[in-house]
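K.L.:
the sequence isn't on hand, but the structure is:
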């Protein structure tokens, strides 16, 4: 109880501090201050006139290996310095870099040349670069560009006159040797040559802005959209963005010239405010309706389970308690025959109520799981709570993962407390072993799995591979902060956060009520071994998660390659373990409350 009161105090304090800062005008939810841009005057560049375009890693739905922007030999500016990255960005494999795409605010550009890449496939080095570029197009790798901390989205028409917006756009596409257009090749009827790759070497960028109210000058960017195109320029150094698409024959050899160009337009949009500028990314996306349907379906299940639990608590359990109390109040003057008949009526959980707090088997392991599960539960709750308030907005890149990791490290205190408390209640005496296992068992399994996955990412040259320095920093946080605070209690961490928090609450209620139901049924069957059963009953949700992940891999995803497959299942196993500890702890505490409740209301002879 002390731990939860402490967390509540911290949460309220941080919320009040955030509110005071916001009122003071020095803090902007979701965590970043707006930037005002000014139109450049002839012969004089204003400080806020230049709009910088940043590039992020490239990823694909057909591979779990992300790559840095430079891995595909796109246009770069070696003089530019890479922005600093926080811990969350490194863990997510984000590699944000400055790009050579630069433009001034409100200055229109048409078919501006960026760079020209020349290859000769007769040379081994150039052939490797071209083959890697073709592989990226074959696996549908996507660019992710950023302007004023906003993703540049690609919106295109889909079925039923709807528009789909994707926060990224592909490198290119491929038409098979049978003439079937894959992925983005379906958007252009000119992409019709068989066994040919088409590279999107031109982008039309449209940036929306609105003028700041109550200010004489300055505007704020509220949306950024683009449309990828392909042009085979007749003169690469002076392009005109006309002509046939830029094609690369799959079996072609010899010199290859790829010019990269862009156009940019600015458009005033007075209806969108800066505070809601991220909303355009979600426009007309079908996921919202699916999520609401799933949530309503889950709510129906929760209501059904709540009705079942209410029926047990208010009717069945109440009747049982009344009958048992009536039997306990039988006067001593009753005849032996009457007492025997009444005693024969005694059955069910009343017979085992004195045994429900017997130490379970493998109490050491159960207490360790409960400590780790408590750590994960509090981390998840606090992270989602602050995310819903806007402190961990996706505009503040990497903040969500950074917050989760730091909270997990600091929450070693409640983990050690819960593990030691329950181990002591189980009659355990090896408290040192209990503390060490709490500190190293579950985190050690996760770290070992993560380290093996990171070795594979290193070998594949992926941007998701954690640098050695960051890996050492994570180990330092684990050993120097998380483990000591665990030892001090030997005796005493999707952008729709609202949806996610609501699903979190539904999950907690569902696991709790389902575990209480099954716990009551087993007690009525005179089985008092509820500790492990309650943990495994709720924790079995992780098995469903694992089975669904396997089904999703084979039925929905198009991941190819041994490394991608190993990475997918490796990270899935980490999530399954975390989910097992998380849901198992919820079920145990729900059943613990239930057993304590019925134990306290029964009048023992």
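P.N.:
Yep, that arrived. Only a predicted model underlies this, so the values are computations on that prediction, with no experimental measurement involved. Residues are numbered from 1 along each chain as shown.

K.L.:
going by C-alpha atoms from here, please, whenever you check contacts or count neighbours.
P.N.:
Noted.

K.L.:
how about stretch 77-94: buried residues?
P.N.:
87, 88, 89, 90, 91, 92, 93, 94 (16 or more other CA atoms under 10 Å).

K.L.:
er, stretch 352-363 I mean
P.N.:
Under the neighbour-count criterion of 16+ other CA under 10 Å, stretch 352-363 has 352, 353, 356, 357, 359, 360, 363 buried.

K.L.:
and the buried residues of stretch 77-94 as TSV, adding distance to residue 81 and secondary structure?
P.N.:
Shown next, in TSV, are those (distance: CA to CA, whole Å; DSSP: H, G, I helix; E, B strand; the rest coil):
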residue	distance to residue 81	secondary structure
87	19	helix
88	20	helix
89	17	helix
90	17	helix
91	21	helix
92	21	helix
93	18	coil
94	16	coil
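
K.L.:
nearest to residue 155 among those residues?
P.N.:
Of all the buried residues of stretch 77-94, residue 94 has the smallest distance to residue 155: 23.0 Å, by CA to CA.

K.L.:
that closest one reaches residue 462, doesn't it?
P.N.:
No. Counting by CA atoms under 8 Å, residue 94 sits too far from residue 462 to count as a contact (10.7 Å).

K.L.:
ok, the residue nearest the centre of the chain - contacts?
P.N.:
Geometric centre of the chain, nearest residue: residue 494, 5.2 Å, by CA atoms, centre = their mean. Neighbour list for residue 494: residue 500 [criterion: CA atoms under 8 Å, 6 or more residues apart in numbering].

K.L.:
wasn't it part of a strand?
P.N.:
No. Assigned with DSSP: H, G, I helix; E, B strand; the rest coil, residue 494 falls outside any strand and is coil.

K.L.:
how close does it get to residue 211?
P.N.:
Computed as CA to CA, to the nearest Å, the residue 494 to residue 211 distance reads 30 Å.

K.L.:
again with residue 309
P.N.:
56 Å.

K.L.:
helices along the stretch 251-400 of the chain, start to end?
P.N.:
Assigned by DSSP state H, counting those that start in this stretch, the helices in the stretch 251-400 of the chain fall at 287-311, 317-328, 336-344, 349-352, 363-389, 399-410.

K.L.:
most tightly packed of those?
P.N.:
The highest mean neighbour count among these, using mean count of other CA atoms under 10 Å, belongs to helix 363-389: a mean of 23.

K.L.:
name the helices or strands packed onto it?
P.N.:
The contact analysis (3 or more CA pairs under 8 Å, 6 or more residues apart in numbering; DSSP states H and E) places helix 363-389 against helix 399-410, helix 412-425, helix 431-460, helix 497-524, helix 562-601.

K.L.:
alright, now check it against this:
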């Protein structure tokens, strides 16, 4: 049986390492990034959209820019498509080290409805994004003149018609590119009327000493500025203080109480064997009574373990430098592939634990495990993809991409889940309980309201959330904004602290529950451990309405829809951590006393 486990683990590790090298190799058509003077350098137009709505993006030529008769699309990797990238050949030609002064792209007669389309885009702060030799370029397509005007009807709307490109090179390689719009080359699109627009661009090349290997550094500098680093370290210090306070609480209070309990129970055994037991020892015949809905419980533990393994592998890839700035789609590719590869972990853990709980219908348990996280994620995706299709946004996945994901789920995720389930079924592991369970359960005494499940979840989730909430802002600003997050080492430290605090607070609450002679701790420990996910979703509400400028039905749907899936994943993962910590604790204290 150990051989089968080892084979599964080796397969997962090999696949992850292959993924590391594969993702790192995503590049432009010019794979070596070396060019001769006058040689064309690939320039792709990607997308346009409202600056404050990162999910609401559209194809570049959805706006009536100068476009060729046949738009040539660039073939993209899975992660790029999932990221909403739709790269096409741009109308600008920036040959290597060739300066241009005001070259005409095209002269286009805009119809009144096209003018209205541009005006609406300018009003919503539309930006464009391009990639030149894999380097990102941004710029706004126009501006609104509000100076000296209080009535919106008096605003003037202008479209930029001239883009100037500043390109830096070192030897035969492109190092940096910036796009600037000419504030003097404007077209008034305030009124619906037919106008003729001459779109222009210019290019200026300059030499630099920056080496090619460091050309991406400027995109990660904002995360490394002293001010931001100071806040990140403050976040870690805040988290460490939380951990120290919590561990201090456990060391001075909980361990002392446990020591007194052990002494008391040992004295009771020596003085009067027929004396009635009280406290957590009183329920030793019920504490290891298996939970209700054991199939669902085992599925939750299996799925949570898989998500924990997925998170660890993602951190490994991040720490070795795979997710460097603008490595398009690398994170999404890694999430899809590693989730598929780790499904065997979910199958093995869920089924083996289900059999330890004396379950019999392991096939139903395996189906429940496979659908527990994927099911809600699939339903959310179907709804949001439909919304994106209605909006004609690039977030709408093409049929081919959906087919690829279904094939991955069919050919990789499902078989590995089944193989893991079979391995778990054949593991023949038994549940290790230091106390014998009685035939009939004891009645749980009436408890005050604050010992109920929901108040306990609120107490359990607050401390772990307080340890990470500062770092959450930067993560949200990166995922749902235009900031770049690169300090993965700090994020990993915060993640470890989150796990420690979750485990400790769950153990503490489990002890107080057992001391109150409430032996139904299994589900309670899982719910308390996972309650941080609910706090994170509450922070989503605060971030959306107080810290961001996102708006519109599509952006709101995408934000709260996908964040619900992320927070649900955190709930399963941290719930598993909390339950495992509580299980170790309960086994330890009941092994330390004489229960028979």
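P.N.:
Everything's here; your move. Model, not experiment: these values are computed from the prediction.

K.L.:
and the helices and strands packed on helix 363-389 of structure 1, which is most packed in?
P.N.:
Most buried of these, by mean neighbour count (mean count of other CA under 10 Å): helix 412-425, with a mean of 24.

K.L.:
can you tell me what part of structure 2 that one aligns to?
P.N.:
Per TM-score structural alignment, the counterpart of helix 412-425 of structure 1 in structure 2 is residues 343-356.

K.L.:
leaving out the residues flanking it, which one is nearest to residue 516 of structure 2?
P.N.:
Using CA to CA, 6 or more residues apart in numbering and skipping the chain neighbours, the partner closest in space to residue 516 of structure 2 is residue 279 (6.4 Å).

K.L.:
next, count neighbours for the aligned partner of the one you found in structure 1.
P.N.:
In structure 1, residue 279 of structure 2 lines up with residue 348, judged by TM-score structural alignment. Residue 348 of structure 1: 17 surrounding residues under other CA atoms under 10 Å.

K.L.:
which helix or strand contains residue 396 of structure 2?
P.N.:
Residue 396 of structure 2 is part of no helix or strand, with elements assigned from DSSP states H and E.

K.L.:
quick one: what's aligned to it in structure 1?
P.N.:
Using TM-score structural alignment, the partner of residue 396 of structure 2 in structure 1 is residue 465.

K.L.:
may I see the buried residues of the longest strand belonging to structure 2?
P.N.:
Counting by DSSP state E, the longest strand found in structure 2 is strand 195-207. Residues 199, 200, 201, 202, 203, 204, 205 are the ones in strand 195-207 of structure 2 that count as buried (16+ other CA under 10 Å).

K.L.:
of all the residues you listed, which comes closest to residue 117 of structure 2?
P.N.:
residue 199 (16.7 Å).

K.L.:
residue 110 is in contact with the closest one, correct?
P.N.:
No. Using CA under 8 Å, residue 199 of structure 2 is not in contact with residue 110, being 11.6 Å away.

K.L.:
ranges for the strands of the stretch 51-200 of structure 1?
P.N.:
With DSSP state E, counting those that start in this stretch, the ranges of strands along the stretch 51-200 of structure 1 come out as 58-60, 63-67, 97-104, 109-120, 142-143, 145-147, 150-151, 153-157, 163-166, 169-170, 172-175, 196-199.

K.L.:
how about residue 388 of structure 1, what's its partner in structure 2?
P.N.:
Residue 388 of structure 1 maps onto residue 319 in structure 2, with residues paired by TM-score structural alignment.

K.L.:
these two touch, right, its match and residue 490?
P.N.:
No. Judged on CA under 8 Å, residue 319 of structure 2 makes no contact with residue 490 at a distance of 10.2 Å.

K.L.:
tell me how far residue 180 of structure 1 lies from residue 173 of structure 1.
P.N.:
Distance, residue 180 of structure 1 to residue 173 of structure 1, using CA to CA: 11 Å.

K.L.:
same drill for these two, tell me which one is more crowded.
P.N.:
More neighbours surround residue 173 than the other of residue 180 of structure 1 and residue 173, with 26 against 16 (other CA under 10 Å).

K.L.:
for the aligned partner of the more buried one in structure 2, which non-adjacent residue is spatially closest?
P.N.:
In structure 2, the residue matched to residue 173 of structure 1 (TM-score structural alignment) is residue 143. Distances taken as CA to CA, 6+ apart put residue 158 closest to residue 143 of structure 2, at 5.4 Å, once the chain neighbours are dropped.

K.L.:
repeat for residue 491 of structure 2
P.N.:
Residue nearest to residue 491 of structure 2 in three dimensions, not counting chain neighbours: residue 471, with 7.5 Å by CA to CA, 6+ apart.

K.L.:
count of neighbours near the one you found?
P.N.:
As a burial measure, residue 471 of structure 2 scores 18 neighbours (other CA under 10 Å).

K.L.:
likewise for residue 163 of structure 1?
P.N.:
Counted by other CA under 10 Å, the residues lying close to residue 163 of structure 1 total 15.

K.L.:
residues contacting it?
P.N.:
Here residue 163 of structure 1 is in contact with 155, 156, 157, 284, 285 (CA under 8 Å, 6+ apart).

K.L.:
hang on, isn't residue 47 of structure 2 packed against residue 88?
P.N.:
No. Contact criterion CA under 8 Å: residue 47 of structure 2 and residue 88 do not qualify, at 9.2 Å.

K.L.:
compare those two (neighbour count), which wins?
P.N.:
Higher neighbour count among residue 47 of structure 2 and residue 88: residue 47, with 25 against 21, using other CA under 10 Å.

K.L.:
how much space separates that one from residue 543 of structure 2?
P.N.:
Note on residue 47 of structure 2: its distance to residue 543 of structure 2, by CA to CA, is 25 Å.

K.L.:
residue 106 of structure 1 -> structure 2?
P.N.:
Using TM-score structural alignment, residue 106 of structure 1 pairs with residue 97 in structure 2.

K.L.:
over to residue 295 of structure 1?
P.N.:
With TM-score structural alignment defining the correspondence, residue 295 of structure 1 maps onto residue 236 in structure 2.
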